[in-house]
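Novice: below are the sequence and a predicted model for it; my questions follow.
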Amino acid sequence: MRKLIVILLAAAAMVTNSLAQDYHFSQFYANPLYLSPSLAGATDGARLAINYRNQWPEISKAFSTYSVSFDNFFPKFNSGIGFYLLQDKAGSVGLTSTHAAFQYSYNLMISKKWQVIPAVQFAYGNKSVDFSKIVFPDQPPGSMGATGSYDRLSNEQIHYIDMAASLFAYSEKYWAGLTIDHLSKPNYSFLNEESRYDLKYVVFGGMNIWSQKRRRTGQQKAFSSSFRYQHQGQYNQLDIGVYWHNFPIELGFWYRGLPVFNNSGSTALNQDALIALVAYNWGPIRVGYSYDITISSLGWSTAGAHELSLIFEFNQNGALRLGGKRPAVPCSETANPLSSKGGKYTRKKRRFF
């Protein structure tokens, strides 16, 4: 009975929370365009990324999130462009959220070691819900919404335009980025009332701790750490962890939570999950799987979350690396994008975790 009550309470709160809060991916570097518009065009050519997240699978019709993105770097203009399409489905009432975005980034070399990438994003959003699946307390049995509660739900779909801006800076060892989303503060209410998205701030970064290249094969071993902090309205979240790469295998482990801050005035300890990642690189293709081990008060009742990612890089131009003219973005197995011996970058391409 206790488990059933927890599940019912979680399901009841799920739709309300999903209206005001953004979508979430544990493998944030495997979904780079959603993390930051500045990462559009971050490879030496074209990249296709596909992501799927199944959150709380023990709860029927909980969160299922899909995304697909494409980006490309144009050396002639020193710029990158990106597109992504994301859809999230939640709850038994069929709440569906769709988000489509276009991104533009520009690469600035401010020194021999540091590069800065500002970027902008323009997006279209849509939310829809199936009112026929909602039963209200004041609704007579067998009726189809002839109640005061039903009358308030006048919109089955919401359409809005949004904007975001970002800045990303990195050297051969360190990287840091800032993304500010929902600059237009779009209205997401189904009730002809004003309920607007809060600004979302995302700060992310990390450090390449150690790397080693095999002499015979040129393949890389690397160890790095990274973090992502998100703030939106009264909600705060921190992901922090480490990655280990031994080509072609990648392993990652990190913690999600922020115990020193409580969300929405709650007295509960603000911690969510432990995440484990395993990924395999096969030529230009990288496949990753991660699992969220829930450590919040929900415990094992929700069965955590499963997440899959697929990245395919093609039309890569390794000549852009020569002489450090466009050093590789860190946060990958390439822990030393600017060679300290000879001044040339020897790898032809880089990958994200």
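Specialist: Arrived safely, thanks for sending.

Novice: can we go C-alpha only for contacts and neighbour counts from here?
Specialist: Noted.

Novice: for Ile275, what is the enclosing helix or strand?
Specialist: Element membership for Ile275 (DSSP states H and E) is strand 271-282.

Novice: relative to strand 271-282, how tilted is the helix or strand that that strand is followed by?
Specialist: For strand 271-282, the following helix or strand on the C-terminal side (DSSP H and E) is strand 285-294. Between the axes of strand 285-294 and strand 271-282, defined by axes from the mean of the first three to the mean of the last three CA atoms, to 10 degrees, the angle is 160 degrees.

Novice: show me what the helix or strand that strand 285-294 is followed by is packed against.
Specialist: Per DSSP H and E, the first helix or strand lying C-terminal to strand 285-294 is strand 305-314. On a contact count with 3 or more CA pairs under 8 Å, 6 or more residues apart in numbering; DSSP states H and E, strand 305-314 meets strand 46-55, strand 285-294.

Novice: below is an additional structure, to be compared with the one above:
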Amino acid sequence: MPKRFSSLFLPAKRGLAPALLLGTALGAHGQDVYFSQPYATRLHTNPAFTGLVDDYSVTLSYRNQLPLLAGSFVTAQAAADVRLNQPGQHHALGLLINQDRTGAIGYTRFEVGGLYAYHTRIKEKLALSGGLRASYGRQRVGYDNFVFGDQIREDGSVAGPSAESLDFPPVNYFSVGTGAVLYSEQFWLSLAGQHLNQPSLGFRKQSELPLLLNLSGGYKFFKVKPGPGVATREVSYTPVAAYTRQGGSQRVETGIYFTASPVTLGAVYRNIYVPGSVGSQHVLAVVAGVQAGGLRLGYSYDVGLSRLSADLGGAHEVTLALRAFDRLENAHRRLKKRVYPAAPCPTF
């Protein structure tokens, strides 16, 4: 800890110290937030998912991580994408807005990015999507919840502002990412890299936003395959797996989704390793979602399986999507070989 914080006094609030450590880790090491519904927040996962699942969609996401702490880590996200009809449905555009906030230390990180994807057919039943993402970000730390030693009177009450020098101005940065998705009507394989330019997030000293690599995929087994009609029914189960690495942190996930239209249920086991922590965190994310017409609503809860993750209180996550997908028109285009296979990944 820097010397100028040697007189720092933190109120004895349950969970404030862990929250401070969390915010410090996220700020200093620049770790990105992760979601328990990666396919509802798929534009965050890989820009190549832009325009791949729906004709167009708008998705709002809210994640409250570590709710038992005095300052939980809250993420709010808005995403939108549209597949362009001309020329040939090859192109798609997207917008992604993300804000992370830690209440205990006033840490906030805001990011807005534009996305582009190009879709092409490799074979009759095999297609490839490539995507790009360019983002502007701003990171800052507030000090409203900090109480320093020179503010404490002899009777224990808190005096006026501190004389401590808090010279941590906000940091602005630009980030670039790319990705690709190879898919058919039953399997997909996704590879994405974010922060390829590793922008600086240093306040007083240089620290970079580490390169994030994500590899994920799955295979959908149909029990009842949906047809071209609007009211068609799907019954399927989909095993999924993912590996993510950012800096020295690693995350391995494996799980399964079950869909019986209009309901989707899922369970994903997550093993998280962070350098310097006491062992790995083991988490089970339980996912439930429902789709009615052009509306999707999803909820997930992270159940801590290890002592550390259980003590921190897991995470609540809610997603709401408005989307459009014309099955009749899509079937017509597919018959004329003017469209690509429908991406089989879950929607939550």
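Specialist: Alright, I've got the coordinates. This structure is a prediction, so every number in the text was calculated from the model and none was measured.

Novice: re the thing from before, what's the average distance of the strand holding Ile275 of structure 1 to structure 2?
Specialist: For strand 271-282 of structure 1, the mean deviation from structure 2 after alignment is 1.3 Å (mean CA distance after the TM-score superposition for structure 1).

Novice: for that strand, name the packing helices and strands.
Specialist: For strand 271-282 of structure 1, the packing partners by 3+ CA pairs under 8 Å, 6+ apart are strand 249-257, strand 285-294.

Novice: returning to what we had before: closest one to Ser266 of structure 1 among the helices and strands packed on strand 305-314 of structure 1?
Specialist: strand 285-294 (18.1 Å; CA to CA).

Novice: mean distance, the closest one to its aligned residues in structure 2?
Specialist: Compared with structure 2 after the fit, strand 285-294 of structure 1 shows a mean deviation of 0.6 Å (mean CA distance after the TM-score superposition for structure 1).

Novice: find me the equivalent region of that strand in structure 2.
Specialist: The aligned range for strand 285-294 of structure 1 in structure 2 is 295-304, by TM-score structural alignment.

Novice: ok, and for that stretch, which residues are buried?
Specialist: Judged by neighbour count using 16 or more other CA atoms under 10 Å, the buried positions of stretch 295-304 of structure 2 are 296-304.

Novice: quick one: the helices in structure 2, in order.
Specialist: Taking DSSP state H as the criterion, structure 2 carries its helices at 16-29, 42-45, 307-312, 327-335.

Novice: out of the ones you listed, deepest packed?
Specialist: Counting by mean count of other CA atoms under 10 Å, helix 42-45 has the highest mean neighbour count of the helices of structure 2, with a mean of 23.

Novice: how about it, aligned to which bit of structure 1?
Specialist: Residues 32-35 of structure 1 are matched to helix 42-45 of structure 2 when aligned by TM-score structural alignment.

Novice: now that stretch: how far from the chain's centre is it?
Specialist: How far stretch 32-35 of structure 1 lies from its chain's middle: 6 Å, per CA atoms, centre = their mean, to the nearest Å.

Novice: can you list contacts of that stretch?
Specialist: 28-29, 39-40, 69, 82-84, 179, 202 (CA atoms under 8 Å, 6 or more residues apart in numbering).

Novice: give me the mean deviation of that stretch from structure 2.
Specialist: Averaged out, stretch 32-35 of structure 1 is 0.8 Å away (mean CA distance after the TM-score superposition for structure 1).

Novice: coming back round to it: what sits up against the strand holding Ile275 of structure 1?
Specialist: Applying CA under 8 Å, 6+ apart, the contact partners of strand 271-282 of structure 1 are 26, 247-259, 286-296.

Novice: make CSV out of the buried residues of stretch 295-304 of structure 2 and add distance to Phe203 of structure 2.
Specialist: Converted to CSV, these look like this (distance: CA to CA, whole Å):
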residue, distance to Phe203 of structure 2
Arg296, 40
Leu297, 39
Gly298, 37
Tyr299, 36
Ser300, 35
Tyr301, 34
Asp302, 32
Val303, 35
Gly304, 33
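
Novice: what two of the residues you listed are the furthest from one another?
Specialist: Arg296 and Gly304 (26.4 Å).

Novice: so how far is Phe314 of structure 1 from Gln230 of structure 1?
Specialist: For Gln230 of structure 1, the distance to Phe314 of structure 1 equals 31 Å [CA to CA, to the nearest Å].

Novice: and of the helices of structure 2, who's closest to Ile256 of structure 2?
Specialist: Here helix 42-45 is closest among the helices of structure 2 (CA to CA), at 16.9 Å.

Novice: hang on, the earlier thing: would JSON lines of the helices of structure 2 with distance to Val176 of structure 2 be doable?
Specialist: As requested, those are exported to JSON lines (distance: least, CA to CA, whole Å):
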{"stretch": "helix 16-29", "distance to Val176 of structure 2": "18"}
{"stretch": "helix 42-45", "distance to Val176 of structure 2": "13"}
{"stretch": "helix 307-312", "distance to Val176 of structure 2": "31"}
{"stretch": "helix 327-335", "distance to Val176 of structure 2": "32"}
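
Novice: Pro161 of structure 2: which of these is closest?
Specialist: Of all those, helix 16-29 sits nearest to Pro161 of structure 2, with 20.6 Å by CA to CA.

Novice: the closest one packs against which elements?
Specialist: Using 3+ CA pairs under 8 Å, 6+ apart as the contact test, no helix or strand touches helix 16-29 of structure 2.

Novice: so what touches that helix?
Specialist: Helix 16-29 of structure 2 has contacts (CA under 8 Å, 6+ apart) with 10, 31-32, 69-73, 102, 104-105, 107, 201-202, 207-210, 247.

Novice: now, which of those lie within strands?
Specialist: Per DSSP state E, strands hold the following members of these: 73, 102, 107.

Novice: residues near the second one, how many?
Specialist: Number of residues near Thr102 of structure 2 (other CA atoms under 10 Å) recorded here: 24.

Novice: surely it touches Thr108?
Specialist: Yes. Applying CA atoms under 8 Å, one finds Thr102 of structure 2 in contact with Thr108, separated by 6.6 Å.
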